[in-house]
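Chemist: pasting the structure only:
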C-alpha cells in the first residue's frame, strides 16, 4: 500500500469534519424536536434543547387519546402499503412492456408517457374525473390515481434495459411466456430499483393529505393521519383551547409541545423504514440511471 501523503491525510481530516458538520445540521433539529416533545414546559428555559427537561409523555397521551387519530393511523398505513404495492405491480409491467422494441407502436407509447411528465391536466379536470369514476368519498381515490407512476416507470425501464438480454433469451428457449418471463426472471432481479421507487411512493402516501382535502373532506372515516393532525394543529391556538378539547389532568402540555409530538409521530415511521431499504435505494438509482 502506498504511504499516505501529508496533503492526503489533511484532506481526509477536513472531509471527515465537513461530513460531521453536515450530519449535525441534519440530526440536531430532529433531536431538538424530539427532546422538546418529551419536555415539561415549566422546566424549559429556552435555547437549544438536546435532552428532555422533565420527561413527560402527556403530549403523546393527548395525541393518541382521540379515537380519530387511531382510525387515521389505520388509513395511513393501509394507503402506504396498498398504494406502493399497486404502483409497483402496474408500473413495473408497463416499464417492461416499453423495453420490448419488437412491440408495435412502442415508440409512440414511450413518447406518450414521457409527455405526461411535463404536462398535467390540472386539479379541476382531475376532480371532475374522480367524480365521474365515483371515486370521491372512497378509499380507492388514495391508491388508484397513483397506480401508474411515469417517473418510476422510466427508472424501472432503464434498469431493465441494462440487464443482460441472455436472461430473457434463455427463458424463452425454455418455453417461458411473457408473464413467466417477467414475474419469474425479470421481477426478482429488479429488487434495487423496486426498493427505490417503493420508498418514494411510501413517503408520498404517508405524507399525503391534499387529496383528502380535495376528495374526502365529507368522509371523516377516511381521514389519514396527516390530515387529522393537520386539523388538530389548526384548532390549537392556545393552552386553554387545548385543555377544552381534552380531559382534566392532562399535565404539562402546551401547543408547542403538542406540535412537536405530532411532528415526531408523523416522521418516525418513514425514518424507521429507510435504513432497511437504503442499500437497495442507492444502488437502484445509480445503476438504473447511469447504465441507461
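Modeler: Thanks, I have it. All figures in this text were calculated on a predicted structure; none of them were measured in a lab.
Chemist: C-alpha only now, for contacts and for neighbours.
Modeler: Will do.
Chemist: And residue 13, how close does it get to residue 23?
Modeler: Residue 13 is 15 Å from residue 23, where distance means CA to CA, to the nearest Å.
Chemist: Kindly apply the preceding question to residue 168 instead.
Modeler: Separation of residue 168 from residue 23 (CA to CA): 44 Å.
Chemist: In terms of neighbours, single out the busier of those two.
Modeler: Each of residue 168 and residue 23 has its neighbours counted (other CA atoms under 10 Å); residue 168 has more, 17 against 11.
Chemist: Surely that one touches residue 185?
Modeler: Yes - Residue 168 is within contact range of residue 185, at 7.5 Å (criterion: CA atoms under 8 Å).
Chemist: so what's residue 77 up against?
Modeler: residue 206 (CA atoms under 8 Å, 6 or more residues apart in numbering).
Chemist: Can you give me the neighbour number for the closest residue to residue 261 other than its chain neighbours?
Modeler: Closest residue in space to residue 261, ignoring its immediate chain neighbours: residue 37 at 4.8 Å, by CA to CA, 6 or more residues apart in numbering. With neighbours defined by other CA under 10 Å, the count for residue 37 comes to 29.
Chemist: Below is structure B, check it against A:
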C-alpha cells in the first residue's frame, strides 16, 4: 500500500514535500560557520582585523539602502548599481560564449575533420588562465567594458566547448543508425539526434562556464574597468574596509548562486524527460 501511494505521488509534489528538509540541511552548516565566526571575531586578538558577521551586515545594509548623499562614505547606496554593472557584463560575455561555444563544440564532437583542425587549438589555449589575458585585454580594448566582456567570454567559452564536445561524442550510435535508416540528412542528424543527446553535457558546461564567468568579471573589474563588484572589492581592500570586502564577497556568491539556479531551472524544463526517469 505504501509503495502504491509513493508511486502515485508526482515528482513535483515529492520535491515540494522535501523542500523544508532540504532548506534546513542547506542552512545548517552556514549558520554554524557564522556563529563560530561571530565568536572568534569578538576575541581581542581578532578585533579590528576580521569584522564580525554583525559588522558586515551593518556595512552591507548601508551599502544597499543608505542615501549616497548622507556622508563621505563612497559606498553608501551604491550596491544595486554595482551589481547591475557586473551582472550585465557577465550576461554579455556568457551569451557570446554560448552562441559561439555550443555550435563549435557540436562540430568538434561530431565531425572528425573539424576536430582535427580545431580541437588542438582549443585544448592548447584552454589552460591559459584569465589573468594571463589581462595585459592583452587592456592593450586591445583599454579600460572599458569591452575588455571585461572579452575576459568573461574567454572564461565561459572553454567549459562550454569541452562539455558540448564530449556530449556530441557520446551520442548513442544506435540512435544515429536509426536516424540514418530513416533518411535523415547531416543537418537533421545534428539538430534532432546529436544536439538533444548532448544536452546533459551541454548544461554541465553552461553551469561550469557561468561560474568561471563570475570569477572572470571580478578579476577584470579589479583592473580593466572602474565599476562593478570587482572594482568595489579591490577599492575597499585598498582603503582598509574589510567589512565591505566581505559583504562584496557574499554578494558575488549570492549572484553566482542565483544565476546557477536559473540554469538548473532551465535544464529541468528542457530535459524534463531525463528528470522523470530518475523517479
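Modeler: That came through, no problem. Just so it is clear, the model here is predicted, and its values are computed rather than measured.
Chemist: Overlay the chains and give the TM-score.
Modeler: After superposition, the two chains reach a TM-score (TM-score structural alignment, normalised by the length of the second structure) of 0.59; 223 aligned residues with a CA RMSD of 4.5 Å.
Chemist: What residues of stretch 153-171 of the second structure count as buried?
Modeler: 153-169, 171 (16 or more other CA atoms under 10 Å).
Chemist: Among these, which are located in helices?
Modeler: Using DSSP state H, the members of those that fall in helices are 153-169.
Chemist: residue in the first structure matching residue 92 of the second structure?
Modeler: Counting by TM-score structural alignment, residue 92 of the second structure lines up with residue 82 in the first structure.
Chemist: Ok, residue 103 of the second structure next?
Modeler: Residue 103 of the second structure maps onto residue 93 in the first structure, with residues paired by TM-score structural alignment.
Chemist: I'd like to know how far that match sits from residue 154 of the first structure.
Modeler: If you measure residue 93 of the first structure against residue 154 of the first structure using CA to CA, the figure is 12 Å.
Chemist: do residue 140 of the first structure as well
Modeler: According to CA to CA, residue 140 of the first structure stands 25 Å off from residue 154 of the first structure.
Chemist: Over to residue 30 of the first structure?
Modeler: Remark: distance between residue 30 of the first structure and residue 154 of the first structure (CA to CA) = 34 Å.
Chemist: got it, and residue 128 of the first structure?
Modeler: 28 Å.
Chemist: same check, this time on residue 45 of the first structure
Modeler: Going from residue 45 of the first structure to residue 154 of the first structure by CA to CA gives 51 Å.
Chemist: Repeat that for residue 190 of the first structure.
Modeler: 13 Å.
Chemist: so what corresponds to residue 120 of the second structure in the first structure?
Modeler: That one, residue 120 of the second structure, aligns with residue 111 by TM-score structural alignment.
Chemist: ok, residue 179 of the second structure touching residue 189?
Modeler: Yes - Residue 179 of the second structure lies in contact with residue 189 (CA under 8 Å); the separation is 6.9 Å.
Chemist: List the contacts of residue 228 of the first structure.
Modeler: Counted by CA under 8 Å, 6+ apart, residue 228 of the first structure has contacts 68, 69, 72.
Chemist: and the residue nearest to residue 224 of the second structure when sequence neighbours are not counted, how many neighbours?
Modeler: Among residues not flanking residue 224 of the second structure along the chain, residue 143 sits closest, at 4.8 Å (CA to CA, 6+ apart). Here the number of neighbours of residue 143 of the second structure (other CA under 10 Å) works out to 17.
Chemist: what about residue 143 of the second structure, is that helix, strand or coil?
Modeler: coil (DSSP: H, G, I helix; E, B strand; the rest coil).
Chemist: The match of residue 103 of the second structure and residue 62 of the first structure: what is the separation?
Modeler: In terms of CA to CA, residue 93 of the first structure sits 45 Å off from residue 62 of the first structure.
Chemist: repeat for residue 216 of the first structure
Modeler: In this structure, residue 216 of the first structure and residue 62 of the first structure are 25 Å apart, going by CA to CA.
Chemist: And for residue 257 of the first structure?
Modeler: 11 Å.
Chemist: Show me which of those two is the more surrounded one.
Modeler: A direct count of neighbours by other CA under 10 Å for residue 257 of the first structure and residue 62 places residue 257 higher, at 23 against 19.
Chemist: Quick check: that one vs residue 115 of the first structure, distance?
Modeler: Residue 257 of the first structure sits 46 Å away from residue 115 of the first structure, going by CA to CA.
Chemist: what does residue 85 of the first structure give?
Modeler: 25 Å.
Chemist: out of the two, which sits in the more crowded spot?
Modeler: The residue with more neighbours, out of residue 85 of the first structure and residue 115, is residue 85; 17 against 12, by other CA under 10 Å.
Chemist: The second structure: which residue goes with residue 150 of the first structure?
Modeler: Using TM-score structural alignment to pair residues, one finds that residue 150 of the first structure aligns to residue 158 in the second structure.
Chemist: just to revisit the earlier point, how about the contacts made by the residue nearest to residue 261 of the first structure?
Modeler: If you count contacts by CA under 8 Å, 6+ apart, residue 37 of the first structure has them with 52, 59, 257, 258, 259, 260, 261, 264.
Chemist: now, among the residues you listed, which is nearest to residue 197 of the first structure?
Modeler: Nearest to residue 197 of the first structure among the contacts of residue 37 of the first structure: residue 264, at 24.2 Å, using CA to CA.
Chemist: my guess is the closest one meets residue 34, correct?
Modeler: Yes - at 6.4 Å, residue 264 of the first structure and residue 34 qualify as touching, with contact defined as CA under 8 Å.
Chemist: Settle it for me: which of those two has more neighbours?
Modeler: residue 34 (21 against 17).
Chemist: Report the buried residues of whichever strand or helix holds the more buried one.
Modeler: Per DSSP states H and E, residue 34 of the first structure falls inside helix 6-37. For helix 6-37 of the first structure, burial by neighbour count (16+ other CA under 10 Å) applies to 30, 31, 32, 33, 34, 35, 36, 37.
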